[in-house]
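Asks: Below are the sequence and a predicted model for it; my questions follow.
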Amino acid sequence: MKLERLISIIYKLLNHEVLSASMLAEEFQVSQRTIYRDIDVICAAGFPVVSYQGSNGGYGMMDGYKMDKSLLGSYDINSLITVLRSLSTVFDDKRAQGTIERLQTIEAEKRDVSLSVDLETYRTESDALRNIRMAIARQTIVRFDYINARNEHTTRYLEPVRLYFKYRNWYVYGFCRTRLDYRGFRLSRLMNLSLTQETFEPHQDIPEEGEALNKAVNEQPVDVLIRVNKEALAEALDQFNQVDKDFHDDGSMTMRIPVFRPLEAKWLWTILMGFGGGAEILEPLELRRVIKERLQKALQLYEDV
């Protein structure tokens, strides 16, 4: 613990102009006398610690003293700091904050922020993220209720392996003891998550997420062709930016969206119906019928309006 505290103090002194002994003592839950001894040890190790007197006094590093930038080679330090800040906010991770402070010590100079990453999540999802990450670190089985894409309600016991962020959503991946296979679960569909007391040993060969989630590896996507009115261009681009697009003289746009099994892709139906009258499905014809039937069912709910 002492060595860890000494290293942390060094990085804090490198990142701040002046830190008082009382401030350091409160943060590390030790006495000021212990901090004085720590500072002596740091000075004896060759770090140029300067003592400042007065009401705003304390300790700091000699101006211009920085650690060797070659520690990270060609990495973009500012970008790493930005991403870590976002992750430390999501997970409330003090270790990530410590890494940020260490990275800041090797910045050549302060620069204006040119990159910002916001992984904002709902509070319930943030709690799930932290609990699952804890379970992964402790190799603890988690239990939760789950609603799948077919709206089926099941209870699962999972050996969590990793968390991943994809298509603006968080997922947990691991070995499902209910299905006896590796599965990925979207966190927004998890309910009543809890950590059990049972631990597990990781399996030898863990498949990648894509191998487990996409069984039809030889299946080819089907092109869904939609025509978007100019009033819905921005929303359509937000949803399907990386697809083939053709803009027309009247301000409309045609998009060709490759989708696996579009007649079963409820996520796609939801997006397309969300455009209202702003987009029309041109192909395939079967998908036009599916959307028409769903819209008719929705209208039945409002017949008395």
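Replies: Perfect, thanks for sending it.
Asks: CA only for contacts and neighbour counts going forward, please
Replies: OK.
Asks: for the protein, what spans make up the helices?
Replies: 2-15, 21-28, 32-44, 77-91, 94-104, 123-138, 209-213, 233-239, 266-274, 285-300 (DSSP state H).
Asks: Could you report the neighbour count for residue 10?
Replies: The burial count assigned to residue 10 is 19, neighbours taken as other C-alpha atoms under 10 Å.
Asks: ok, so what distance separates it from residue 279?
Replies: Distance, residue 10 to residue 279, using C-alpha to C-alpha, to the nearest Å: 59 Å.
Asks: Same check on residue 92?
Replies: Applying C-alpha to C-alpha, the value for residue 92 to residue 279 is 41 Å.
Asks: between the two, who's got more neighbours?
Replies: Between residue 92 and residue 279, counted using other C-alpha under 10 Å, the more crowded position is residue 279 (22 against 15).
Asks: Check it against this one:
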Amino acid sequence: MKTERLLAIVIKLLNRKKMTAKELADYFEVSVRTIQRDMEAIELAGIPVVSEKGLNGGYSILENYKIHNSYFNDVEHQLLMTALDGVYKTYDDKNLKNIIEKLSSIKMHQSAPESQSLILDFSDWGPESKRQEKVRSIQKAIDTQKVVQFRYIDINGNSSTRVVEPVSLILKVNKWYLYAFCTLREDYRLFKIGRMDDVQITEKRIDPSREVPPFDFTHDDRERVRLRLKFQKQALNQLEDYFELDGLEFHEDGCIYVTEYFPEDEWVYGMILHFGNQVEVLEPEHIRSIIKERAEKILEKYI
């Protein structure tokens, strides 16, 4: 642990140029005296540390000192930084931040590119959401091997209290999920972070003897229904959120037809209703009836 902290201190000084012992102590959650001993160890390792006293003083590393930068070429380095920065926008883990700072220090003396051809951002639109706070809390529970309790709203709108043994946080298509053993269902389940509320880390520890099956997003054994939809051309700009454009049928009547197979659940009904009057369900008949009934109930609220 000490060795990792020493390396992290060097990286921070390379990136920040100057930091006080108090700033370093607060960041690494140690005492000022520990930081002073760390700086002595860094100097003994041959790294040229400069110590300045006074109001604007602090620790820094000699200006011409730099880490060997031949590990990555410029393109590789930029791609790594872009990917890590994109993840960090939604997952502000200190270990991830340290990795970014280490990579930054490798190329820190080179000029920045004139333009960035690729930008990755996995965060939500707008300011930081409470969802990120839940992600941090769940990650802490995974790290400390603690059981988590929360209120969960399923896809049908039903609420239940869940007590789970968290295994993995999963970020897929800009959405966070928790893979965990659910004591209510006595099996491993996938929970959508956005449907979790009142997340609490308990004092109970995860059962270390439980065998954890790997999660596979591609495996879904639910029965699928053949869906035939007719869209107005005005819906084209939204269709790419749900369907591949090369699977769309453009007819002479100006409408767009789609044939797709989905597991039938509330997500399917919500997806169809999302398009409002720009969509018509052609098949199957029972889903057409469900959408008609729900549309009539919506109309009743405005009469």
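Replies: Perfect, thanks for sending it. Remember, it's a predicted structure, so these values are computed and weren't measured experimentally.
Asks: Mind checking the TM-score on these two?
Replies: The TM-score (TM-score structural alignment, normalised by the length of the second structure) is 0.80; 292 aligned residues with a C-alpha RMSD of 3.5 Å.
Asks: Which residue, other than its chain neighbours, is closest to the aligned partner of residue 250 of the second structure in the first structure?
Replies: Superposed on the first structure with TM-score structural alignment, residue 250 of the second structure falls opposite residue 247. Take residue 247 of the first structure and drop its neighbours on the chain: the residue closest to it by C-alpha to C-alpha, 6 or more residues apart in numbering is residue 253, 4.4 Å away.
Asks: Distance-wise, check the one you found relative to residue 230 of the first structure.
Replies: Residue 253 of the first structure is 7 Å from residue 230 of the first structure, by C-alpha to C-alpha.
Asks: The two: which is more packed in?
Replies: residue 253 (20 against 16).
Asks: so the more buried one touches residue 246, yeah?
Replies: Yes. Using C-alpha atoms under 8 Å, residue 253 of the first structure is in contact with residue 246, at 5.5 Å.
Asks: Next up, the contacts around residue 183 of the second structure.
Replies: Taking C-alpha atoms under 8 Å, 6 or more residues apart in numbering, we find residue 183 of the second structure in contact with 162, 163, 164, 165.
Asks: Aligned counterpart of it in the first structure, please.
Replies: With TM-score structural alignment as the criterion, residue 183 of the second structure matches residue 177.
Asks: What's the match for residue 232 of the second structure in the first structure?
Replies: Residue 232 of the second structure maps onto residue 229 in the first structure, by TM-score structural alignment.
Asks: Let me see the contact set for that match.
Replies: Per C-alpha under 8 Å, 6+ apart, neighbours of residue 229 of the first structure: 251, 252, 253, 278, 279.
Asks: try 7 Å
Replies: Residues in contact with residue 229 of the first structure (C-alpha atoms under 7 Å, 6 or more residues apart in numbering) are 252, 253, 278, 279.
Asks: For those, give me TSV that also has distance to residue 150 of the first structure.
Replies: Below are these laid out as TSV (distance: C-alpha to C-alpha, whole Å):
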residue	distance to residue 150 of the first structure
252	34
253	32
278	27
279	25
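Asks: Of those, which ones are shared with the second structure?
Replies: Retained in the second structure: 252, 253, 278, 279, out of the contacts of residue 229 of the first structure (criterion both residues aligned by TM-score structural alignment, their matches' C-alpha atoms under 7 Å).
Asks: Was I right to think the third one contacts residue 233?
Replies: Yep, that's residue 278 of the first structure we're talking about. No. Taking contacts as C-alpha atoms under 7 Å, residue 278 of the first structure lies outside contact range of residue 233: 8.4 Å.
Asks: who's in contact with the spatially most central residue of the first structure?
Replies: Centroid check for the first structure by C-alpha atoms, centre = their mean gives residue 165 as the closest residue, at 5.0 Å. If you count contacts by C-alpha under 7 Å, 6+ apart, residue 165 of the first structure has them with residue 171.
Asks: Aligned against the second structure, show me the partner of it.
Replies: Aligning on TM-score structural alignment places residue 165 of the first structure opposite residue 171 in the second structure.
Asks: average distance between the lengthiest strand in the second structure and the first structure?
Replies: For the second structure, the strand with the greatest residue count under DSSP state E is strand 159-172. With mean C-alpha distance after the TM-score superposition for the first structure, strand 159-172 of the second structure departs from the first structure by a mean of 1.2 Å once superposed.
Asks: and that strand, which residues are buried?
Replies: For strand 159-172 of the second structure, the neighbour count (16 or more other C-alpha atoms under 10 Å) marks 162, 163, 164, 165, 166, 167, 168, 169, 170 as buried.
Asks: Now do the fifth one against residue 185 of the second structure, distance only.
Replies: Shown here: residue 166 of the second structure relative to residue 185 of the second structure, a distance of 14 Å by C-alpha to C-alpha.
Asks: for the first one, same thing?
Replies: Taken as C-alpha to C-alpha, the spacing of residue 162 of the second structure relative to residue 185 of the second structure amounts to 9 Å.
Asks: ok so, going back, adding distance to residue 69 of the second structure as columns, could you present the buried residues of strand 159-172 of the second structure in a markdown table?
Replies: A markdown table is the format used below for these (distance: C-alpha to C-alpha, whole Å):
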| residue | distance to residue 69 of the second structure |
| --- | --- |
| 162 | 49 |
| 163 | 48 |
| 164 | 45 |
| 165 | 42 |
| 166 | 39 |
| 167 | 36 |
| 168 | 34 |
| 169 | 33 |
| 170 | 32 |
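Asks: which one of those is nearest residue 153 of the second structure?
Replies: Taking C-alpha to C-alpha as the measure, residue 153 of the second structure lies nearest residue 162 of those, at 10.1 Å.
Asks: Residue in the first structure paired with the closest one?
Replies: Matched to the first structure by TM-score structural alignment, residue 162 of the second structure sits across from residue 156.
Asks: Would you agree its match is in contact with residue 145?
Replies: Yes. Counting by C-alpha under 7 Å, residue 145 is a contact partner of residue 156 of the first structure at 6.2 Å.
Asks: Map residue 145 of the second structure onto the first structure.
Replies: In the first structure, residue 145 of the second structure lands on residue 139 (TM-score structural alignment).
Asks: from memory that match sits against residue 200, does it?
Replies: Yes. Using C-alpha under 7 Å, residue 139 of the first structure is in contact with residue 200, at 5.7 Å.
Asks: When those two are compared, which one has more neighbours?
Replies: Just comparing residue 139 of the first structure and residue 200: by other C-alpha under 10 Å the higher neighbour count belongs to residue 139, 18 against 12.
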